[in-house]
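K.L.:
here is a sequence together with a model predicted from it:
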Amino acid sequence: MKLLKQVILLFIVGSFFWACGASPINNKNIEKEEPVVIANDSLEYEITIIDPGFTYYLNAIAQPEGFYTQDYLETRNRIWVQEWNNRAISSMQFDANIYENIIDYQLYTDYGYEVNYKLFNYFLFAQQKYKMNLGGGFRSNRIN
C-alpha cells in the first residue's frame, strides 16, 4: 500500500512538472500579443511585425538592448534585408506567407539603434521559427 501511494504521488508530481514545463510559451498569450512596431519618427520609417511569438522573443529571449553595437546590427541587417528581399521577389521559390513584403532598408540611412535592434532580432526570431537561414553565419538563442 505504501508503494502504491508513492507511485501515485510520483505520478502527480511528474504530471505537474510536465504540465508546467511542456511549453515555455503560452499560446493564449501569443494570440493576444500586440504587434511590434519598429519606427524612427524623424525618418518617417515604420515596420509593423505581427508574427505571433515575436513579442515574447524580444522580451524574454533576445539579448538586451545595448548588447550589440549599432554598427554590428546595421551590418547584419544589410545582409539579412538583402536576402529577405531576394526571397520576397522570388515568391515562386520561397513561401510567400513568410516573405510577404519587401523591406525598404536603405544602405546609408541611419535608422538609429532601436530600429536596427528590433529588425535584427526579428530576423533571428524568423530564422529560428521558420527554420531558415538568411546567411551571415550567425547563431543565436533558441526558441524552445
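P.N.:
Ah, there it is.
K.L.:
all contacts plus neighbour counts: C-alpha atoms, from now on.
P.N.:
Noted.
K.L.:
helix or strand: which one has the residue nearest in space to the middle of the chain?
P.N.:
Taking C-alpha atoms, centre = their mean as the criterion, residue 125 is the residue nearest the geometric centre of the chain, at 2.3 Å. Using DSSP states H and E, residue 125 sits in helix 113-129.
K.L.:
which parts of that helix are buried?
P.N.:
In terms of neighbour count (16 or more other C-alpha atoms under 10 Å), helix 113-129 has its buried residues at 113, 115-128.
K.L.:
and of those, the nearest to residue 139?
P.N.:
Among the buried residues of helix 113-129, residue 124 lies closest to residue 139 (C-alpha to C-alpha), at 8.1 Å.
K.L.:
burial count for the residue lying closest to the closest one once chain neighbours are set aside?
P.N.:
Excluding the flanking residues, the one nearest residue 124 by C-alpha to C-alpha, 6 or more residues apart in numbering is residue 140, at 6.9 Å. A total of 13 residues lie near residue 140 under the criterion other C-alpha atoms under 10 Å.
K.L.:
also this one, for the comparison:
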Amino acid sequence: MKKTKYILLWIFVGGAVFLYACSGTKQVTESQNSSVEVTGTDSVEYDVETFNANFDIWYQRQNTLASYRSQSYYETWNRQYVSAWNAKCASPSPNWNFEPVVGYDPAEDYGFEMNHKLFYYFMYVENVLKKQIMPGGPHVTFN
C-alpha cells in the first residue's frame, strides 16, 4: 500500500510538472505570435552584383545625372544585352570568360537604379574590358 502511494504521488507530481511545462511553452508561443507584425508595404529591392571592385569605382565616376536616360531606354537595351550575354555563357569560347548567366525577367519591374547599373555594367564590359557582348550596341561616351 505504501508503495502504491509513492507511485501515485510520483505520477501526480510528474503530471503536474508536465502540465506546467506544456502550459509554459504555450504562453511563450502565444507571446511570440503576438509580437509579429505584418505590413502591407513590403517591397523587393534588386541590385546588380558584379564582384568587380574596378567596375564599382568606374560606375561611381560615370554615374552623373547628365548621363541619365529613361528607364524604358535602359530596359530595352538590357533585354538585348542579357539575351546576348546568356547566349555567350551557354556556348563559351576562349574569348569569353564570364560564366554566370544574368537572371533578368523582362516582365519584372526592376526599377530605374537597377536597370541603370546593369546597363552600365554591360557598357563597362564592352568599353573598358573590350569584350564585345553584342554588335550594334548604343554609342555612349564615357569620362
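P.N.:
It's in. Predicted, not measured: the structure shown is a model, and the values here were computed from it.
K.L.:
hang on, the earlier thing: ok, so of the buried residues of helix 113-129 of structure 1, who is nearest residue 28 of structure 1?
P.N.:
Comparing these against residue 28 of structure 1 with C-alpha to C-alpha picks out residue 125 as the nearest, at 19.0 Å.
K.L.:
how close does the closest one sit to residue 43 of structure 1?
P.N.:
Counting by C-alpha to C-alpha, to the nearest Å, the gap from residue 125 of structure 1 to residue 43 of structure 1 is 25 Å.
K.L.:
give me the distance between the residue nearest to the centre of structure 1 and residue 20 of structure 1.
P.N.:
23 Å.
K.L.:
report the buried residues of whichever strand or helix holds residue 16 of structure 2.
P.N.:
Here residue 16 of structure 2, judged by DSSP H and E, is contained in helix 2-34. When burial is assessed from 16+ other C-alpha under 10 Å, helix 2-34 of structure 2 yields no buried residues.
K.L.:
now the next helix or strand after it on structure 1. Mean distance?
P.N.:
Sequence-wise, the next helix or strand downstream of helix 2-34 of structure 2 (DSSP H and E) is helix 53-62. Using mean C-alpha distance after the TM-score superposition for structure 1, helix 53-62 of structure 2 ends up 1.7 Å from its aligned counterpart in structure 1, as a mean over the superposed pairs.
K.L.:
so which bits of helix 53-62 of structure 2 are buried?
P.N.:
Of all the residues in helix 53-62 of structure 2, those buried under the rule 16+ other C-alpha under 10 Å are 55, 58, 59.
K.L.:
from those, which single one is nearest residue 93 of structure 2?
P.N.:
Comparing the buried residues of helix 53-62 of structure 2 against residue 93 of structure 2 with C-alpha to C-alpha places residue 55 closest, at 22.9 Å.
K.L.:
just to revisit the earlier point, quick check, the residue nearest to the centre of structure 1 in contact with residue 57.
P.N.:
Yes. Counting by C-alpha atoms under 8 Å, residue 57 is a contact partner of residue 125 of structure 1 at 6.9 Å.
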